[in-house]
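Engineer: sequence unknown, structure follows:
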């Protein structure tokens, strides 16, 4: 029973991570029309920075988490610029003829 519970929890956590990654890809594609795979690189950068702060520099976990999520992630996130193709423009309203 312990093994079943362990694998159930691990499966739920991994499924949650997959759904967050998929949501990011869908959001990027729907708003810009470009399929962007940069989410993995940004996640790896944040993970490496967190590991470096806690293991190499000996920072407490809470401080490293605040620095990575609150300072580094917004600082090195790619700029959000609308594409030149006009995908972000509001769609025209449809008028029905009466």
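Structural biologist: Thanks, I have the structure now. Note that the coordinates shown come from a computational prediction; the quantities given were computed from them, not determined experimentally.
Engineer: okay, CA-based contacts and neighbour counts for the rest of this
Structural biologist: Fine.
Engineer: what about the helices in the protein?
Structural biologist: Applying DSSP state H to the chain gives helices spanning 2-32, 38-51, 61-66, 73-75.
Engineer: want to throw these into JSON lines with mean neighbour count?
Structural biologist: Compiled in JSON lines, the helices of the chain are given as follows (neighbours: other C-alpha atoms under 10 Å):
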{"stretch": "helix 2-32", "mean neighbour count": "12"}
{"stretch": "helix 38-51", "mean neighbour count": "14"}
{"stretch": "helix 61-66", "mean neighbour count": "14"}
{"stretch": "helix 73-75", "mean neighbour count": "12"}
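Engineer: what about versus this one:
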């Protein structure tokens, strides 16, 4: 009987650490372009890059919990219709304007 009780308590303790994420937890802002994933960069200034040509628009927004996007021009952060610009300085960097501010997305 002791072993059953100890086993049950161990199960409860271990399973409580595997709970799903809640709405208040943060997720990486991601978009997919030409089969590659690009994540938002928080600690870099947009002034480091020059906006080049428009390469497309976000076609679909999925829930923030999705980080493995299956289609191109899909994001778990950017709204549908958000314009995506190439960077003159780095082919692995894209710029998008959200709420009046340009944000940087770098290839993983």
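Structural biologist: Structure's in. What do you need? Just so it is clear, the structure is predicted and the values come from calculations on it, not from any experiment.
Engineer: Can you pull the TM-score for these?
Structural biologist: The TM-score (TM-score structural alignment, normalised by the length of structure 1) is 0.26; 46 aligned residues with a C-alpha RMSD of 4.6 Å.
Engineer: now residue 4 of structure 2, what's its secondary structure?
Structural biologist: helix (DSSP: H, G, I helix; E, B strand; the rest coil).
Engineer: just the helices in structure 2 please.
Structural biologist: Going by DSSP H, structure 2 shows helices at 2-16.
Engineer: so how far is residue 11 of structure 1 from residue 42 of structure 1?
Structural biologist: Here residue 42 of structure 1 is placed at a distance of 23 Å from residue 11 of structure 1 (C-alpha to C-alpha, to the nearest Å).
Engineer: ugh, wrong one, I meant residue 48 of structure 1
Structural biologist: In this structure, residue 48 of structure 1 and residue 11 of structure 1 are 23 Å apart, going by C-alpha to C-alpha.
Engineer: just residue 21 of structure 1 next, same as before
Structural biologist: Going from residue 21 of structure 1 to residue 11 of structure 1 by C-alpha to C-alpha gives 15 Å.
Engineer: Likewise for residue 30 of structure 1?
Structural biologist: 28 Å.
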